[in-house]
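Trainee: Any chance you could fold what I've pasted below:
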Amino acid sequence: MPQSLIKDILIIFACSIPVVLLLKRIHLPLVVGFLFTGALIGSHGLGLITNAQSVDTLAELGLALLLFSVGLEFSLDSFAFIRKRAMTVALAQIILTCGAGWLMGHWLGWPLGRSLYFGCVISLSSSAIVLSIFYEKKMGDSVPGRLTTTILIVQDLAFIPMIVLLPLLGPDTPNDSLLLMTLANRGVAILVLIAIVFFGRLIINQVMRHIATLGQRQMFVIAVLILGLGISWLTASMGLSFALGAFVGGLLIGFTSYKHQALAEVAPFRHCFNSLFFVSIGMLLNIQFVWDNFSIILLVLLLIPLTKLFITVGISTLVKIPLRVGIVTGLALAQIGEFSFLLVHNGFRAGVIGPYLHDLIIAVAVFNMMLTPFLILNAHKWAAHINQLLLTTKRFTKFACDDKQTISPIRQKLVDHVIICGFGPLGETLSHLFDKHNTPYVVLELNPKTIQRIRKKNVIAFYGDGTSEEILYESRIENAKLIAITVPDFLDNIAIIKQARSLNPDLQIITRSKYRSDVDKLYAAGANVVISEELEGGIEMARYGLKMVGIPVNEVDQLMTHIREYGSADFFN
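Mentor: Presented below is the predicted three-dimensional model:
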C-alpha cells in the first residue's frame, strides 16, 4: 500500500477523533463530525489531504459496504405490514420530488437533462443516517418510523434504474443505433441481476445454513464477504456500479434467517469504511464555492426540505395517513442520500452535470445531512404543535391513530419476556421451566439446526448471539425482564452482559461461570446473579456427602437453604 495513502488515512482518523468527541459533547451524531472533519482537512480547507483520489477509492468501498448493510436490512415484511398506503406514498413521493427538482432546475435556467438529473438526485434520502438515528432513539417501530423505512427501501430500489439510465442524458450520448445497443446491454445486465436475486433467493438460505453448520465463524464471515464482493465485481464488469452489486449481495443475504448475524459480523468493517465515506464527502465541499454562492446554496438548502416535506404530507393526507405521521416522515426524508452521491459522481463523469452543479449539490447535501439529526429529533415536537393547531377543524381528527398498532407482530409479543442466550442443555432446561409457568421467551442461538428445531415449536428464535446490538434490539431487549446467558465462554459472557446492560439498564441478568475466579469479573460487568459451576458442584457433592457421613438430613437441608438464600456464588465470597 502506498505510504501516501497510509498517511492520509492516519490524518483522517487522527483528526476525526477530536472533532467527533467535541461534537458529541454538544449531542451531534458521528456523521456530522465526519462531514465536518472532511471539510476541515480537505483540499478546500486546511489542505492536509493531497491524495484525494486514494481516499475516493476507499470511500467507494465504504459506500459499497454501507449499501451492503442497507440490502441486509431490507425486509419484505416492511411492505406487507403497511401495505398499499405506504407504497402509494413512497412511489408518489419519488415521482413528485423528481418533478419538483426538474421544475426547480427549469426555474434556475438549467437544460432539461440537467434539471431531470437534479430531480432524481434530490428524490433520494439517506438510509444510513435516518435508520441509524431511528435505531438509536428506538423510533423504528413507530408509525412514522415504519412508513419512513418503507419509503427509503423503495427509494433504494428506484436508484437501480436511475444509475443505469440517467448517464445516457449526457452530451456524449451515442447515436440511435449505439443508444439502442447501450440500452440493450444495460437491460441484459439488469435482467441478470434480477435472475441472481430470484434464483439466489431459492438456494442462499440452504447455502448459508450449511456454512453456519460448520461452526466456524471465520467461514461465515468469508462467505458473506465473497457473496458481497463477488456480485459487486459482476455488476462492475457489466458496466454497472460496484456499489449496486454490494446492495444486491446484501439483499440476497437479507432474505435468509442469518441476516442479523451477517450484519453483526460486517459491522466493524462497515463503521470503519463508512467513516471514510462521509469524511471523503466532506472533503468534496468547496469552501470558496460556498462563500461565492452562499445565497443560491441557502435557497436550495431551504427549498429541498420544504419541497419533500410538503409532498410527503400532501400524499399522506390524501391516503388518510395521520397528519402528524406525514410531518415526521417528511422531516426524516428531508436530506439528500448516499445513493445521490453516486448519481452525482456518475453524472459528472458522463458530462450530464458540470462543475458548478456538482459543487452546488455537494454543498447542499453536506449541510443538509448535518441538519438531519436536528430535524428528526425535533420532528415529533413540531408535528404535535402543527397538529394541535390544525385540529381546531374536525377534518384531521379522523386521521388519528396509535403508533403501537404498527409494531411488528413478532416483536409485539415480546413484552416482559426472557431472552435466553444459548440453547444447549442448560438453555433448553430453562425453556421447559418457563413453558410450565407460561413465561414468554426468545432464544438466541448460533446452531442453525437448533434454530430450525425450536422454530417448529413456534418458539421465537434468532440466529446469532447476544454480543450483537442488532440482534438484542430485534429481541426487543428494551422491554425484556430478564436475560439468561447460558453460553460457557467467559469472554462472550462479559461482552453479552455489557451489551445488554447498555441497552436496558434495568434488565435482570443471570449468567454462569465455569470458574470461581471469574465470578467477580462477571458481577463487575453488570450481572445480577452469577451461578458458579465449581461452587454448585461442590455444594451438591457436600449435600450428599454430609448425609452419607451421618449429618442429620434436616441440618443439611437447612444449610443448603441458607446457602441458596444468598446465591451459591455469593455465600463464600
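Trainee: going forward, measure contacts and count neighbours with C-alpha atoms only.
Mentor: Noted.
Trainee: Tell me how many other residues crowd Ser123.
Mentor: Ser123 sits with 27 neighbouring residues when counted by other Cα atoms under 10 Å.
Trainee: now do Pro268
Mentor: Neighbour count of Pro268, defined by other Cα under 10 Å: 11.
Trainee: Also the one 3 residues further on?
Mentor: For His271, the tally of surrounding residues (other Cα under 10 Å) stands at 14.
Trainee: same deal with the one 10 residues further on?
Mentor: Here the count is done by other Cα under 10 Å, and Ile281 has 26 residues near it.
Trainee: That one against Phe367, yeah?
Mentor: No. With contact defined as Cα atoms under 8 Å, Ile281 does not reach Phe367; the gap is 11.1 Å.
Trainee: Tell me the secondary structure of the spatially closest residue to Ala332 that is not a sequence neighbour, please.
Mentor: In this structure, Ala332 finds its nearest non-sequential neighbour in Ile376, 5.4 Å apart by Cα to Cα, 6 or more residues apart in numbering. At Ile376 the chain is in helix, as set by DSSP: H, G, I helix; E, B strand; the rest coil.
Trainee: and Ile376, what is it in contact with?
Mentor: Taking Cα atoms under 8 Å, 6 or more residues apart in numbering, we find Ile376 in contact with Val328, Leu331, Ala332.
Trainee: next one: Ile94
Mentor: Under the criterion of Cα under 8 Å, 6+ apart, the contact list for Ile94 reads Ser123, Leu124, Gln155.
Trainee: residues in contact with Gly42?
Mentor: The contact partners of Gly42, by Cα under 8 Å, 6+ apart, come to Leu48, Ile49, Thr50, Gly282, Met283, Leu284.
Trainee: and the third one, what helix or strand is that in?
Mentor: The reference is to Thr50. When elements are defined using DSSP states H and E, Thr50 is found to belong to no helix and no strand.
Trainee: distance of it from Ile9?
Mentor: Distance of Thr50 to Ile9, computed by Cα to Cα, to the nearest Å: 11 Å.
Trainee: the more surrounded of these two?
Mentor: Neighbours per residue, other Cα under 10 Å: of Thr50 and Ile9, the larger number sits with Ile9, 17 against 14.
Trainee: How about the more buried one, nearest residue that isn't a chain neighbour?
Mentor: Nearest one to Ile9, counting by Cα to Cα, 6+ apart, is Val55 at 7.7 Å.
Trainee: With Leu65 instead?
Mentor: Arg270 is the one closest to Leu65 (Cα to Cα, 6+ apart), at 5.5 Å.
Trainee: Next: Ser280.
Mentor: Once flanking residues are discounted, Ser280 sits nearest to Gly38: 5.8 Å by Cα to Cα, 6+ apart.
Trainee: Let's see this one next, to set against the first:
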Amino acid sequence: MEAELVLVLEMVVVLTAATVLGYLMNRLRQPVLLGYLLGGMLVGPVLGWIHAESDVRSLAEVGVALLLFALGVEFSIKDLLKVRTIALGGGLLQIVLTVLIGGGLVYLVVPEKTLSQAVFLGAVLSLSSTAVVLKSLTERNEVHTAHGQIMLAILIVQDLALGLMLAVLPALTQPPEVIGTALFRAVLTTVLFGVVAIPVGIWVIPLIMRHLARTGSPELFLLGVLVLCLGIALVTARIGLGIEMGAFVAGLMVSSVESADHALDRVLPMRDVFATVFFASIGLLIDPVFLWANGWLLLLLVAIVMVGKALIVTMIVRLFGYSLKTALTVGNGINQIGEFSFVLAGVARGLGVFSQEWYGLTVGTTAITLLATPFWFKLTPHFFALAEQLPGIGGMMRASQVPRYMEVEEGIANHIVVAGYGRVGRTLVRILQSQGHKVLVIDNDEATLPSLRQKQISYLYGDASSELVLEKAHLPGAKAMAIALPDPLATRLTLKRAMSLAPSLDVTVRAHMNQEIDTLYQLGAKEVVQPEFEASLEMGAHMLLQLGTPAHRAQQIVNDYRAGRYREIIPEQSEDAVAADLQAAIGGLGGQWYTLPDDSLLVGRTLAQANVRGLTGATVMVIKRLNRLYRYPDAETMLEGGDRLLVVGNMKEQAAFEQLLKGKEE
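Mentor: Here you go, the predicted structure:
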C-alpha cells in the first residue's frame, strides 16, 4: 500500500480507537484524555496495528502547538489579579518547591541519574491539570468558592510557567562545563524574543487580525490564525526555544485583540482533533507489559506524588493565612500531574533526557493521578467530616477557622446575618440597610474588606461554615439569617451549624441546584431560593401581565409555585437519581443510621413534636419503614417503632440523639 494511504488508514485507526475509548471514559465520568491514551496503547503496543508512528507523532506536534496556542488565548490576567497574592507568591513557590523537592529526591535516591533528569522530572511533577480540576470544580459548583479561586489561580501560574520551562529546561542537557553558558544563552534568547514579541503583539498582530476579520471570510480568518500560530512556533523552534513556546506566545498575542474569542472559537475544533492525535500518540509509546511489570512501583510513585504534592500545596496555602480546611482542600484538589506534563515529558524524551523506562513511568504515573482526581474530589468532604471529629486534627482545623479580622460590636442583637458578600449578598445587604436593618456580613474574600469598612458594615472575615465564626455572629440574638455562599457544601454546613446554635432562627438560603432544595429545607431553612427558578417565575409573571392576566392572579400563581418548593417545575427524577442526590447532600455532614426502639418516647410523635433538632442539633434526613423509604420527611411525619432513621450531625449531636432514643432528653 502507498505510504500516503498507510498514514491515512492508521490515522483513521488511531482516531477511531481514541473516540471509542474516550466515549467509554466519558460514560464512566472520567477524563476523556485517558481514553485517548488507552486508545493509542490499544492499537499500538497491544495490537500492533500502527507502523507509521513517526508520521503520527509529526501530526501530534500540530496538536501540541494548538493546545498551547489555545492556552495562551484563554489566559486571563483579570482572573489572576483577583487572588494575585496567593497566585504569584504561592503559585511560583509551589513550582519551585516541587521542582527542588521532587527533583532533589530523585537525584539523591535514584542511581545512575543526571541533574537534567532530576530537574525535568521535578518540572513534570510541578504541573497540575487545569482541565480536570476545572471540570471537577464545575460539576460541584465550586468554581467561585475561595478554594476554587485559589486552585485556578495557582493553575494559571503553572500554565504560564510552562512556557518558561520549555524555553530554559532544554539548556540543562548540555555538558556540565558549558551548562551555565547554555542557561544564560537560553534566558537571553527568551528575553530578546520577548522584547521583539511584545511590540509585535501590541501593534502588528491586532492589525493583521482586524484585516482578516474585515474580510468576512471564516476560512481566511481561520487560515490566518493558524499561520500566526504555527509561523511563530516555527520561529521559536528555529532559535532554540521549541514550537511549544512559540505557540503559547502566539496565543498570548492574540488574547489581547478584540477578536480573540472568535479566533479561539474557530481554532478549538482543530485543536481538539489534533490534541486527540497527540494524546493517542503518547499511548503509542506506552508499553503495557512494562507498566504491568512495574505496577507496584507505579502505585508507589502515585502515592508519593499525590501525598507529597498535597502537603507542599497545603503548607503554602496555609502560609498565606488561609484556614487549614481551605489549605487542605486546595492541596487535595491540585495534587495530580497535569496534561501539559505530557508535553514536558515528550520534550525530555526527544532530547534523550528520559529513557523509554523513565518516560513510561512518568506517563503511567500522570495517567493514574488524573484518573484518581475525580474520586479524590468526591472523598474530600467525607475526609473533612471525619477529621473534624478527631481530637487532635479536629482541634487544629477548628482553631485555624477563627475569624482573622472582625468588626462586630460587643453584644450585638436584633441584627440580620448575611453569609456571603458576592453579587447576591451585596444586593441583599443594600436592600436590608435601606430599610434600616442592622446587618452583619460573614465572608472569606479579603478583597471585600475595604468595601465593608468604608460602608461601616459589621463583618466577620472567615469561613461561614466554621462553628467558631458562627459563634462570633451571635446567632441566638439575631432576627434572621441569609446564606448566599458560592459553595454548595459550605452552604449546607453553614445552615446545619447555624440551626444547631439557634434552632428557631429564620434562615433564607440560596440553592445552587434544584437537587439541593429539599435537603436545605430538611436542614432547617425557612425559605430556599433557587435563582434559575426565580428568574423563570418572574419572567412568567411578566408575560402573564402582558397577556392580560390580573396582577393579583399572576402573583398568586408565582406564590403557589414558591409555596410548593418549586416541585411543580422541578424535572422528574428516578429513584436512583434521588438517592444519589441525597448521598451527595449529606457528604461532609456526618450521617448515621439508627433503629427506633418500640419503647422509645419518640414513637407515636411527629417530627415536629419530637423536636429532634431543638433537643439534639441533629437532623432526620430519611426514614426507612419496612420496604419503603421516606426521603426528606416533613414535620407531620409520624414516627413508629422499628423505623430506621438516617440522622446527620457531628459526634456530639449523634451522642445526644442516642440519648434521646433511650428516652433521656438533654
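Trainee: circling back to that earlier point, structure 2: which residue goes with the residue nearest to Ile9 of structure 1?
Mentor: For Val55 of structure 1, the aligned position in structure 2 is occupied by Val56, per TM-score structural alignment.
Trainee: The strand or helix carrying that match vs structure 1, mean deviation?
Mentor: In this assignment (DSSP H and E), Val56 of structure 2 forms part of helix 53-74. Its aligned residues in structure 1 lie a mean 1.5 Å from helix 53-74 of structure 2 after superposition (mean Cα distance after the TM-score superposition for structure 1).
Trainee: how about His147 of structure 2, what's its match in structure 1?
Mentor: Using TM-score structural alignment as the criterion, the counterpart of His147 of structure 2 in structure 1 is Pro144.
Trainee: list the contacts for that match?
Mentor: Residues touching Pro144 of structure 1, when contacts are defined by Cα under 8 Å, 6+ apart, comprise Val325, Gly326, Val328, Thr329.
Trainee: Which members of the residues you listed are positioned in strands?
Mentor: Using DSSP state E to define strands, no part of the contacts of Pro144 of structure 1 is located there.
Trainee: Format those as JSON lines; extra columns: distance to Phe341 of structure 1 and neighbour count.
Mentor: Shown next, in JSON lines, are the contacts of Pro144 of structure 1 (distance: Cα to Cα, whole Å; neighbours: other Cα atoms under 10 Å):
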{"residue": "Val325", "distance to Phe341 of structure 1": "28", "neighbour count": "28"}
{"residue": "Gly326", "distance to Phe341 of structure 1": "26", "neighbour count": "27"}
{"residue": "Val328", "distance to Phe341 of structure 1": "24", "neighbour count": "28"}
{"residue": "Thr329", "distance to Phe341 of structure 1": "22", "neighbour count": "28"}
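Trainee: Against which helices or strands is the strand or helix carrying Phe273 of structure 1 packed?
Mentor: Element membership of Phe273 of structure 1, judged by DSSP H and E, is helix 259-283. Helices and strands in packing contact with helix 259-283 of structure 1 are listed as helix 30-41, helix 52-73, helix 217-237, helix 355-390, helix 469-474; criterion 3 or more Cα pairs under 8 Å, 6 or more residues apart in numbering; DSSP states H and E.
Trainee: at 6 Å instead, please
Mentor: Applying 3 or more Cα pairs under 6 Å, 6 or more residues apart in numbering; DSSP states H and E, we find helix 259-283 of structure 1 packed against helix 30-41, helix 52-73.
Trainee: mind checking how far Ala383 of structure 1 is from Ser43 of structure 1?
Mentor: Ala383 of structure 1 is 40 Å from Ser43 of structure 1, where distance means Cα to Cα.
Trainee: So in structure 2, which strand runs the longest?
Mentor: In structure 2, with assignment by DSSP E, the single longest strand is strand 619-625.
Trainee: Would you check the span in structure 1 matched by that one?
Mentor: Against structure 1, there is no aligned range for strand 619-625 of structure 2 (TM-score structural alignment).
Trainee: List the buried residues for that strand?
Mentor: In terms of neighbour count (16 or more other Cα atoms under 10 Å), strand 619-625 of structure 2 has its buried residues at Thr619, Val620, Met621, Val622, Ile623, Lys624.
Trainee: Kindly reformat the residues you listed as CSV and extend each row with distance to Val313 of structure 2.
Mentor: Conversion of these to CSV gives the following (distance: Cα to Cα, whole Å):
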residue, distance to Val313 of structure 2
Thr619, 35
Val620, 37
Met621, 36
Val622, 38
Ile623, 42
Lys624, 43
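Trainee: Would you mind checking which of these is nearest to Thr549 of structure 2?
Mentor: Met621 (40.1 Å; Cα to Cα).
Trainee: Which one of the contacts of Ile94 of structure 1 is nearest to Gln388 of structure 1?
Mentor: Proximity of these to Gln388 of structure 1 was ranked by Cα to Cα; the top entry is Ser123 with 29.2 Å.
Trainee: any idea what that closest one aligns with in structure 2?
Mentor: Per TM-score structural alignment, the equivalent position to Ser123 of structure 1 in structure 2 is Ser126.
Trainee: who touches that match in this structure?
Mentor: Residues touching Ser126 of structure 2, when contacts are defined by Cα atoms under 6 Å, 6 or more residues apart in numbering, comprise Ile95, Thr98.
Trainee: can you tell me how far it sits from Phe354 of structure 2?
Mentor: Distance, Ser126 of structure 2 to Phe354 of structure 2, by Cα to Cα: 17 Å.
Trainee: next one: Tyr36 of structure 2
Mentor: Here Tyr36 of structure 2 is placed at a distance of 22 Å from Phe354 of structure 2 (Cα to Cα).
Trainee: So for these two, which sits in the more crowded spot?
Mentor: Relative neighbour count places Tyr36 above the other of Tyr36 of structure 2 and Phe354, with 31 against 22, counting by other Cα under 10 Å.
Trainee: Please pull up the equivalent of that one in structure 1.
Mentor: Taking TM-score structural alignment as the criterion, the aligned counterpart of Tyr36 of structure 2 in structure 1 is Phe34.
Trainee: quick one: contacts for the closest residue to that match other than its chain neighbours?
Mentor: Counting by Cα to Cα, 6+ apart, Phe34 of structure 1 lies nearest to Val279, which is 4.9 Å off, once chain neighbours are set aside. With contacts defined as Cα under 6 Å, 6+ apart, the neighbours of Val279 of structure 1 are Phe34, Leu35, Gly38.
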